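S.K.: Structure of the sequence below:
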Amino acid sequence: MRTRGWKTAICWIALLLAMAVPTQAFAANDTSRHHVLDNIINAKGLKGNILWYDLAANLSRLNSREAVEAMLDKTKQANIDTIVLDVKNYTGYVAYQSAYAPHISTSKIPSYQGYFAPGYDLLQVVLEEARERGIRVHAAVNVFSEGSNDFKDGPAFAHPEWQSHFYYATQVVAAPDGSAYDLFGVDVVRGTNALVKYTPSYTGSPRVNQWGAEAVVVGDTVTTIIDSATTGQIAAVPADGYVLSGHGLARTWILEHLKVGDKVDTTGSKTQIVPANQYPTFSTFVNPLYPEVREYELNIIRELATKYDVDGIVLDRARYSNIYADFSDLSRQAFEQYIGAQVQQWPADIFTITFTEDGKEIVPGPLYQKWIEWRAHNIFNFFYEAKTLVKSIDETLDFSTYVGSWYPYYYNEGVNWGSQDYYPDEPWASPDYHKYGYADMLDFIQTGLYYTDITEQEAIEAGNPEWMSVEGGANQSTEAVNEATFVYGSLYLLQYQHDPERFREAIRTTLDNTHGIMIFDLVYLEWYDWWHILEEELKKSHAPHENPGLSRQTEAE
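M.R.: As a prediction, this is how the structure comes out:
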């Protein structure tokens, strides 16, 4: 059983509890919980300092004991107290010796080749070396993502019956020669084999990478063809037109079927339900409802908690892929059982999809709210099973998750990460949606403050809601969690590339508004050589979730 060394933090804890709890009261109550959590936000010595070690991005930095030692030495020097080690990534491959999941050395994904020997147990090596440095280790499990669609590799392809099924409505781009290709979307991220239409409204930067081809269209006529994969050039979006951008098979279609002067037709559309391996996204999701899937994922969590001396389990991608999943026969049957009635028009009674000049638009059907509620119910139940399992093995193991902080949109993933006492005032939320908030189950939650604007005022001036900022996202997170657990804001370093001072500002804003910070990811600290920034901005601290006395303050009476 894990023990927690807290002698050096007793003064902080005593101060917080004295400020929060009357001398005659010892049990947690709403008032004392509020004061304790609020005081932790303001206390500099009680913050969680977490660094995420992504597996795929750091293969060369973690493929030997010597390499791990070097990374952990830097981590310790940067005042990080906990690392989240990605031991099962989105492809379903693992970096430890598992009785259930395939080892990453067996993957056929090209970028994984030659790094990990078949017997290499990254988790065990990290645990041994982290212990020597006083760093805690939480094992991160990508739960319902089980494969790479790019390379058709992973457990989702060994078990195709597990795959999610997507409600896939697409516009169809037709060429003069009679050929056609499905349009994945308008002003969205271009995925594997996807054809995307980019209009002047798109503001993302960079818009796409070079691994594709693009056709510039003005007045429905192709004016330019660029093969970015060979030239390295990316087309400029014309003010009076758009760009058709294709990756993989879509790139081939553009190059083989379009030429300058051709007229293109984007008015056609079609709707179908397809398995995950036919859906244009990089990760292959499985259906959380399949008993075999749930058993498989729980077995992985069980072996991590029993075979390894980890300090905690972190669930990642413990969700649906997006709003369009899952529409399998199994999901229809389960949903009908949930509502106690048959769905007369499937999937139209859930929602229909129309197309506008700006892209897809979902038109809710009569069962839309209930469907959103039901999906959150399914994920809630899995979290309950997983937490019960983890705590039955060792009640001192921490149980947490990563989610995006964009709560008003996160229902798309079938997740309610807020508290059961939080009642969202949103058009998609049913009266019972709040019942399936899982924040109350967690020892802490990491929410991604993945925004380029830092202050709420910056977001407003950019024409966005105030929560689309580091500060606003932190406030949205604490509001939705509603003091059910500790909130650690997470920063994505790629968004601060070439701007270390903005990164410093983001760190300070996060620490000023949440109970701690998670830095994503190790790879960017190495690329940008920003370790010194963490050393200067993060203070040696004591993560609040590591203290049982403080943790009890977040538990319901």
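S.K.: C-alpha from now on. contacts and neighbour counts both.
M.R.: Noted.
S.K.: Val243: what secondary structure?
M.R.: Recorded secondary structure, Val243: strand (DSSP: H, G, I helix; E, B strand; the rest coil).
S.K.: Identify the residues contacting it.
M.R.: 197-199, 214-217, 235-237 (CA atoms under 8 Å, 6 or more residues apart in numbering).
S.K.: How about it, nearest residue that isn't a chain neighbour?
M.R.: Excluding its sequence neighbours, the residue lying closest to Val243 (CA to CA, 6 or more residues apart in numbering) is Val216, at 4.5 Å.
S.K.: and the one you found, how many residues sit next to it?
M.R.: Here the number of neighbours of Val216 (other CA atoms under 10 Å) works out to 23.
S.K.: residues contacting it?
M.R.: Residues in contact with Val216, defined by CA under 8 Å, 6+ apart, are 222-225, 235, 237-238, 241-244.
S.K.: let's see this one next to it:
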Amino acid sequence: MMRMKRSLALGAMLLVAGAVAVSAAEKRAEKPTLPLPPRMLWLDNESDPIALASREAVSAMLDKAQDAGFNIVVGDVRSWHGVSFWQSDVGPRASTIEGYPQDFDFLSVLVEEAHKRGMQAHAGMNVFVGGAKAATTGIARQHPEWESVVYDRVAGVQWGDGKTTTARGVNERAGAGVSVFNRTYAEKLYARDTPGNAADGVKGKVASRWVSDNTTTTHWLQLDWKEPQAIDEVVLHFPRGVPAPGVRLMADGKNLASVDANAATELRLPVTSGTQARTLKVEFSDPGNDAMGRLDEIYVMTPAGVNVATSATDTADSSIGRSNAWWVVARNDCVTTVVREASLGAASLAIPPDGFVAVWDDARTSPPAVGERISVAMETRMQRESDHAGGPLIYLNPVNPEVQEHLLALIKEVMGRYDVDGVTLDRVRFDNFKTDFSDVSRRAFEKSQKLKVAHWPDDIYVPANLWTGEEMHKGALYDKWVAWRPSVIREFVEKCRALADEHKVLLGDYVGGWYSEYWEVGVNWASQDYDPSAEFDWAPKGYGKTGYAQLLDYLSPGVYYTAVKKTESPTPDTTIEGGIEIAQRVTGFMLPLAPGLYVPNLNSDVLFEAAVRQSLEQGGGVMIFSQTSMDKQNRWDAARRGLEARPLHPE
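M.R.: Here you go, the predicted model:
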């Protein structure tokens, strides 16, 4: 009965959307033509939903966009908040956000003001996102049964008289909550965000980087060894988006190498092989707006290929501490030490051979006391997204027919009620490879493959065990699963294409440009003529059939990199030029591209202008994300200069 009621409700949604569709659709004699080159600006309603909540604010922003040379604005009308920034009769409205005006229709104002200025207005739709875990608004809160189900191996922590929690980090430090470390990793721990975090051999983890709170002088990190070390190569890894523009490397007080205009997050410093040094010092300039230095990792490689940075004594100009956390040391599942992090200074703890450490940074629970029992057990779990300790957003299940019907009703409402020129899809994907493992997805998978899964979900895969180091095990149906997930997304995009044709609007998609990794979220935005199985081991035979570039009027692949030219990085594919080449190759030049640029990654006017020019000249268009960052970094003049560029191959 409940399922019937929900189906009737969803049918009513579509009827409402259909009822309003006549007005806008009838006004359009034909589908708009995409301006070439597309010079697009994404108007963000995520970081500050109130910023564009008035006609005056929208008008002022569109004046800036028009003056800079943009010809398309993409309004974030369904952000990851999971609400509608228009007067929707289908889903929750933005007015459910505290402080948002009850009667303001952002999309209506955007369309009207953009058209006044001769600009196209496209509606940006965050599709399979239902809200944020930290928020109380969003469609996921109204329909928790629509949430994605995560299949993962997690660390359950039990202590005292039966208290339990789930560790948010296993052998790595989470930003909050409880993190657990076995002895191997615990020995590498330091009590603060000290320079040792940048020399622990772990890169790409927020909790394993050095952050300097010095905001007045050049940042420096120094490594000292008891004996001279033969150095073959030094590699610096900066956090994504904040590479240091100027770097100097010194060995025993003498200048060894320097870079004056760095834009790469992975910087390989030229060192004469076999150089001897007992002290190595890295100096670098302010990489970000807050003037604090950040270094993800430093590798000091010997000719034998050994990273000796992990064995050095580390000092630096300053560090940011985490003074509120407790450190809990256990031996034989019994707590032996409980100490405040602030009191440890920069010294590491002595960990018993059979011990482990729990870092307690959780305001909701108190750590166990000395003498209490504590244990860590890895277990596989099926959890709703809102209960999982992963990312901040709640993704809906793309496989669920009710979810699809709801989202299609929203899209139809936008296309039908408003005189939009186009709809730009965003986050048309699964959250990650761990989703979705609901009963709905199992039944749909079995039906599509005409089989029964005997051992669910182990016949798909068994998750890795981070505590023991055991890697993921692929099940008998793994390849079929990998090929099936993007077929779900393609079928949804086909339905969006049909709506766009019905209402005579353009259809675009905003995707991550890192194609070789995007399979993990169940998306194949390439052309069906491209066969990834001939190039990548992860792609099973037949994967190419799930490509959907043919269904779009334009594609915006995010090339969120810090280097523009391939010659500026040791990894050419992770440059703007390399990213555009990949997008052109896998789509076969079959549709217009508007490569997406992330403003914070481009930390100077010169670099930002060069990136905009590269996107237009090579890619034939550009999408800049977003007006919020443009304002914060004052990139409007640089954008104006860059947007003067024209495609080198306009055909």
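S.K.: Surely the residue nearest to Val243 of the first structure is in a strand?
M.R.: Yes: with the criterion set as three-state DSSP, the secondary structure at Val216 of the first structure is a strand.
S.K.: what's the spacing between it and Ile225 of the first structure?
M.R.: Distance of Val216 of the first structure to Ile225 of the first structure, given as CA to CA, to the nearest Å: 6 Å.
S.K.: just Ala9 of the first structure next, same as before
M.R.: If you go by CA to CA, the gap between Ala9 of the first structure and Ile225 of the first structure works out to 63 Å.
S.K.: if I pick whatever residue of the first structure lines up with Arg117 of the second structure, what's in contact with it?
M.R.: For Arg117 of the second structure, the aligned position in the first structure is Arg133, judged by TM-score structural alignment. Counting by CA under 8 Å, 6+ apart, Arg133 of the first structure touches 72-73, 76.
S.K.: Determine the three-state secondary structure at Leu223 of the second structure.
M.R.: Leu223 of the second structure carries the three-state label strand when classified by three-state DSSP.
S.K.: Could you give the number of residues near it?
M.R.: Around Leu223 of the second structure there are 25 other residues, counting by other CA under 10 Å.
S.K.: Hmm, it is touching Leu280, no?
M.R.: Yes: because the distance of 5.2 Å satisfies CA atoms under 8 Å, Leu223 of the second structure is recorded as touching Leu280.
S.K.: how about the strands in the stretch 501-650 of the second structure?
M.R.: Assigned by DSSP state E, counting those that start in this stretch, the stretch 501-650 of the second structure shows strands spanning 506-512, 554-558, 596-598, 622-625.
S.K.: What lines up with Gln142 of the second structure in the first structure?
M.R.: Under the alignment defined by TM-score structural alignment, Gln142 of the second structure is paired with Ala158 of the first structure.
S.K.: nope, Ser448 of the second structure is what I meant
M.R.: Following TM-score structural alignment, the counterpart assigned to Ser448 of the second structure within the first structure is Tyr338.
S.K.: Please, which helix or strand holds that match?
M.R.: Assigned by DSSP states H and E, Tyr338 of the first structure falls within helix 329-339.
S.K.: What count of nearby residues applies to the closest residue to Val259 of the second structure other than its chain neighbours?
M.R.: Distances taken as CA to CA, 6+ apart place Val247 nearest to Val259 of the second structure, at 5.2 Å, with adjacent residues excluded. Counted with other CA under 10 Å, the burial measure for Val247 of the second structure works out to 22 neighbours.
S.K.: so Val247 of the second structure touches Asn255, yeah?
M.R.: No: look at Val247 of the second structure against Asn255 with CA under 8 Å: they stay out of range, at 11.2 Å.
S.K.: hang on, the earlier thing: among the contacts of Arg133 of the first structure, which one sits closest to Gly185 of the first structure?
M.R.: In terms of CA to CA, no member of these lies closer to Gly185 of the first structure than Leu72, at 42.0 Å.
S.K.: Give me the three-state assignment for that closest one.
M.R.: With three-state DSSP as the basis, Leu72 of the first structure sits in helix.
S.K.: Show me what it aligns to in the second structure.
M.R.: Leu72 of the first structure maps onto Leu62 in the second structure, by TM-score structural alignment.
S.K.: Please look at its match and His115 and confirm they touch.
M.R.: No: no contact is recorded between Leu62 of the second structure and His115 when judged using CA under 8 Å, the distance being 10.3 Å.
S.K.: So between the two, which is more surrounded?
M.R.: More crowded of Leu62 of the second structure and His115, by other CA under 10 Å: Leu62, with 22 against 16.
S.K.: quick one, what contacts the more buried one?
M.R.: The contact partners of Leu62 of the second structure, taken as CA under 8 Å, 6+ apart, are 113-114.
S.K.: again with Lys76 of the first structure
M.R.: Lys76 of the first structure sits next to 133, 135 when contact means CA under 8 Å, 6+ apart.
S.K.: Not counting sequence-adjacent ones, nearest residue to Asn171 of the second structure?
M.R.: Distances taken as CA to CA, 6+ apart put Phe181 closest to Asn171 of the second structure, at 4.4 Å, once the chain neighbours are dropped.
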